[in-house]
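1. okay, sequence plus prediction incoming.
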Amino acid sequence: MISGHASDLATMIGESERQRAEVAQILASLSTGQAHWRPSEQKWSLLGHVAHMCLVNESYTQEIDACIAKARERGRLSKGPYKHGWFGRWFTRSMEPPPKRRWVTGKAMVPDPGLDGSEVGSRFEYVQGELDRLMGDARGVDLGRARFSSPFVRVLRLSLGTGFSVLLAHNRRHIWLIREVLAGDLFPVAEEGA
């Protein structure tokens, strides 16, 4: 969902909070071995998926923060309805689960395979909190006219509303992928007392 009105931000914050709780619940249920287990050398561990979400979201939040400030400075304010381009709508849909296409992950977005589970969980909690704060700060800003460049592909310009929607859809995609790994036949059973 790309925001059409300022009231949509509350729904988006609720979705972000739901994602944060779901990731925390998943991570709390895993042993260290399960958290680091990878289905193959080419695939990420469950921690890798969460760390990837952190890398992407943290980079985007920096751009979004600056975008909100510029929009307020330039008087780009509105309660909606907002207009978003076809590309932003397509890009958001392409991120939704289940994945319909594989995206090539740039080096800046590839997680370190030797991550600490508690650090990754804390980082995700923090970054999602920043995203929630920014969605709150964006109230009153024209989410269709305020635009920023993707931190990974500078020529890709997104409306503020599209940026929020893409991040939430991207999170849903990786949470879906995590659930797929958990449900797989090869996923290791937790050791007793682990």
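-> Here it is on my side, so go on. Given the structure is predicted, the values throughout are model-derived calculations rather than measurements.

2. contacts, neighbours, all on C-alpha from now
-> Fine.

3. for the helix or strand where residue 129 lies, the distance to its chain's centre please.
-> For residue 129, the host element (DSSP states H and E) is helix 117-137. The chain centre lies 10 Å from the centre of helix 117-137; the measure is CA atoms, centre = their mean, to the nearest Å.

4. what comes into contact with it?
-> Outside helix 117-137, the residues that touch it by CA atoms under 8 Å, 6 or more residues apart in numbering are 9-10, 12-13, 16-17, 20, 23-24, 27, 32, 35, 47, 50-51, 53-54, 57-58, 61, 64-65, 68, 164.

5. in addition, the following structure is provided for comparison:
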Amino acid sequence: MSKIDKIQLIECLENEVEKHLQKVIHIFQNLNETTLLQIPDNGSWSIAQCFEHLNSYGCYYLPQIKNALNKNTEHSLTNVFKGSWLGSYFTRMMLPSNTKKYKAFKNHIPSANLNAHQVLATFIEQQETLLSYLKQARTIDLDKIRVPISIAKWVRLKLGDVFQFMIAHDERHIQQAERVLTGIKNFEKI
């Protein structure tokens, strides 16, 4: 694994989260409930389901990150992050450039019966929380703190890897929601 400047990494991740917030607020937040809940013809998830899937990960990881940050108040002496091969693997899997489809784990499959606007409000709140944790992480060692992953709690990833995985996963499903919206708009033009 190559070493990355910790502050540059965190700034890059913060910028990604800011972009996610802007997209959700400007593109999705003011759509009507029918549009947000419309299931595409191909049977994939609705826009609201894409965000509810992300919320399920946020509900797991954000408290884990908070606990890890609260336990590790010691300031870092290093300004570098050297991720793990497993963390890099999971992050690469979630990058939107990886077009392979993955089946969601059972406890992360969203219901079709959702309060779409509440789902988006929750996502926005989680992104704001994630931003605050990234700011907190500037002073700690991203390699030292470990967080259990949702699919196998005995596997613990470095905090820097968890941040990268979560944000890549968010980007992947925000792009999916954008494709769903484009499909709905194209269908309405017919």
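-> Looks like it arrived, so ask away. No experiment lies behind these values; they were computed from the predicted model shown.

6. if we can go back for a sec, what range in structure 2 matches the following helix or strand past the helix holding residue 129 of structure 1?
-> Counting by DSSP H and E, the element after helix 117-137 of structure 1 in chain order, helix or strand, is strand 147-149. Taken onto structure 2 by TM-score structural alignment, strand 147-149 of structure 1 occupies residues 146-148 there.

7. and the contacts of the matching stretch?
-> Residues contacting stretch 146-148 of structure 2 (CA under 8 Å, 6+ apart): 64-65, 68, 154-159, 162.

8. the residues you listed in helices, which ones?
-> The helices, defined by DSSP state H, take in 64-65, 68, 159, 162 from the contacts of stretch 146-148 of structure 2.

9. and the furthest pair within those residues?
-> Pairwise distances across these peak at 11.6 Å for 68 and 162 (criterion: CA to CA).

10. the two: which has the busier surroundings?
-> Between residue 68 of structure 2 and residue 162, counted using other CA atoms under 10 Å, residue 162 has the larger neighbour count: 24 against 16.

11. and residue 144 of structure 1, how far is that from residue 59 of structure 1?
-> Counting by CA to CA, to the nearest Å, the gap from residue 144 of structure 1 to residue 59 of structure 1 is 20 Å.

12. what's the answer for residue 164 of structure 1, then?
-> Separation of residue 164 of structure 1 from residue 59 of structure 1 (CA to CA): 13 Å.

13. would you mind checking the contacts of stretch 146-148 of structure 2 for buried ones?
-> Buried members of the contacts of stretch 146-148 of structure 2, counted by 16 or more other CA atoms under 10 Å: 64-65, 68, 156-159, 162.

14. which one of those sits closest to residue 173 of structure 2?
-> The closest of these to residue 173 of structure 2 turns out to be residue 162 (CA to CA; 16.6 Å).

15. do a quick rundown of the helices in structure 2.
-> Remark: helices assigned in structure 2 by DSSP H are 6-23, 33-37, 47-71, 85-94, 116-136, 159-189.

16. the last one versus helix 116-136: what angle between them?
-> Between the direction of helix 159-189 of structure 2 and that of helix 116-136, the angle (axes from the mean of the first three to the mean of the last three CA atoms, to 10 degrees) works out to 150 degrees.

17. ok, residue 91 of structure 2 - contacts?
-> Taking CA under 8 Å, 6+ apart, we find residue 91 of structure 2 in contact with 161, 164-166, 168-169.

18. do that again at 6 Å, thanks
-> Contacts of residue 91 of structure 2 were listed using CA atoms under 6 Å, 6 or more residues apart in numbering, and they are residue 165.

19. map it onto structure 1.
-> In structure 1, the residue paired with residue 91 of structure 2 according to TM-score structural alignment is residue 92.

20. roughly how far does that match sit from residue 190 of structure 1?
-> Counting by CA to CA, the gap from residue 92 of structure 1 to residue 190 of structure 1 is 35 Å.

21. now do residue 162 of structure 1
-> Residue 162 of structure 1 is 39 Å from residue 190 of structure 1, where distance means CA to CA.
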